[in-house]
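K.L.:
got a structure for you, letters missing:
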């Protein structure tokens, strides 16, 4: 392993598969599972990541106090599938320094086509600039070649490293972008943010 600025490069494999089923309608893409997520075997498990509070704000039924993401793999998986949400990352393996998206290199991309073909996914939302860049470099040409048509709606990163926006600003940006593409969301549910 080479080191740069006292940070070690590490080759990482994603370690767990996508979350979706045949009823999934919208796919949220990260980049590569963080160390905390790989350890837990599930998406966005770093306690400071704002992904699950964002999903709750966008999709939870405000009239149902039990419709929450919770904090466990099981409750979050159930929430996503109940709301027809799929989650995956465009990277199957790569070299990375810690959890820094900007350090990612030597990418082996994930296959997203099977998910889309075996579900109702019509919108793909890369979360963050790096996710969007990777999707367009690796997966978009395959989608075009295979005549797979979906709307691409880039969303802001939910990483704690993306601190220039408040949680409410991220929610508002996502609502605006998803609403403009016909993907309705529930009224904001922000008490846990």
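P.N.:
Alright, I've got the coordinates. Because the structure is a prediction, the values reported are computed rather than measured.
K.L.:
contacts, neighbours, all on C-alpha from now
P.N.:
Noted.
K.L.:
mind listing the strands for this protein?
P.N.:
All strands of the chain, identified by DSSP state E, fall at 3-4, 7-13, 26-29, 85-88, 91-97, 105-109, 123-126, 151-152.
K.L.:
in CSV: those, plus distance to residue 39.
P.N.:
Below are those laid out as CSV (distance: least, C-alpha to C-alpha, whole Å):
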stretch, distance to residue 39
strand 3-4, 23
strand 7-13, 12
strand 26-29, 19
strand 85-88, 16
strand 91-97, 15
strand 105-109, 20
strand 123-126, 23
strand 151-152, 29
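K.L.:
between those strands, which one is closest to residue 175.
P.N.:
Closest to residue 175 of the strands of the chain, according to C-alpha to C-alpha: strand 123-126, at 12.1 Å.
K.L.:
tell me what that closest one is packed against?
P.N.:
If you count contacts as 3 or more C-alpha pairs under 8 Å, 6 or more residues apart in numbering; DSSP states H and E, strand 123-126 packs onto strand 26-29, strand 151-152.
K.L.:
give me the residues contacting that strand.
P.N.:
For strand 123-126, the external contacting residues (C-alpha atoms under 8 Å, 6 or more residues apart in numbering) are 25-30, 132, 135, 150-155.
K.L.:
alright, now check it against this:
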């Protein structure tokens, strides 16, 4: 059974971006979105007008993102999976979303990085959060160019 990472949130987090589950590169590095071709940090940097975000050391990236009231987590806490594709996820165990109100009492909006994570939008929305499903930042999502993804990702701050 593979285990995910704890949430990156603060008391003033108002928006949370949820992925599905860390890929192999992320698990090996113990960092969210560690695969060099994953566009997460570039997309988020452009949205936050922090264009060098992806070049910063990991801990500084987290600090910068949190300073904007944005948090990062995944919908799944644990699963079985060969490789990094969401389609290979088996025996998935969701994270404890009820605990979010304790860790991030100002949370209003939950964004989902891709359709797999987006399957939880209805459940999270029913808990009273605004939801937004974004195109995946994964290199496996090659249907959209960076600029096309970015136009959707800008809705994070809307």
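P.N.:
On my side now, so go ahead. Since the structure is predicted, the reported quantities are computational estimates derived from the model, not experimental observations.
K.L.:
filter the contacts of strand 123-126 of structure 1 to the buried ones?
P.N.:
Buried residues within those, counting neighbours by 16 or more other C-alpha atoms under 10 Å: 25-30, 132, 135, 152-155.
K.L.:
coming back round to it: may I see the helices and strands packed on strand 123-126 of structure 1 arranged in JSON lines, with distance to residue 163 of structure 1 as well?
P.N.:
Putting those into JSON lines (distance: least, C-alpha to C-alpha, whole Å) gives the following:
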{"stretch": "strand 26-29", "distance to residue 163 of structure 1": "19"}
{"stretch": "strand 151-152", "distance to residue 163 of structure 1": "24"}
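K.L.:
among the ones you listed, which is nearest residue 101 of structure 1?
P.N.:
Closest to residue 101 of structure 1 of those, according to C-alpha to C-alpha: strand 26-29, at 13.3 Å.
K.L.:
can you name the residues of structure 2 that the closest one overlays?
P.N.:
The aligned range for strand 26-29 of structure 1 in structure 2 is 15-18, by TM-score structural alignment.
K.L.:
what's the average distance for the matching stretch when superposed on structure 1?
P.N.:
Compared with structure 1 after fitting, stretch 15-18 of structure 2 deviates on average by 0.5 Å (mean C-alpha distance after the TM-score superposition for structure 1).
K.L.:
determine how far that stretch lies from the middle of the whole chain.
P.N.:
Centroid separation for stretch 15-18 of structure 2 versus its chain: 6 Å, with C-alpha atoms, centre = their mean, to the nearest Å.
K.L.:
which residues touch that stretch?
P.N.:
Here stretch 15-18 of structure 2 makes contact (C-alpha under 8 Å, 6+ apart) with 9, 69-75, 107-113, 117, 156.
K.L.:
if we go to 7 Å?
P.N.:
69-75, 107-113, 117 (C-alpha atoms under 7 Å, 6 or more residues apart in numbering).
K.L.:
may I ask which two of the residues you listed are separated the most?
P.N.:
69 and 117 (20.6 Å).
K.L.:
those two: who's more crowded?
P.N.:
residue 117 (22 against 18; other C-alpha atoms under 10 Å).
K.L.:
what's the closest non-adjacent residue to the aligned residue in structure 1 for that one?
P.N.:
Counting by TM-score structural alignment, residue 117 of structure 2 corresponds to residue 131 in structure 1. Spatial nearest neighbour of residue 131 of structure 1, chain neighbours left out: residue 31 (4.9 Å); criterion: C-alpha to C-alpha, 6 or more residues apart in numbering.
K.L.:
so what's that neighbour up against?
P.N.:
Going by C-alpha under 7 Å, 6+ apart, residue 31 of structure 1 touches 89-91, 130-131.
K.L.:
swap in 6 Å and give it another go.
P.N.:
Contacts for residue 31 of structure 1 (C-alpha atoms under 6 Å, 6 or more residues apart in numbering) come out as 89-90, 131.
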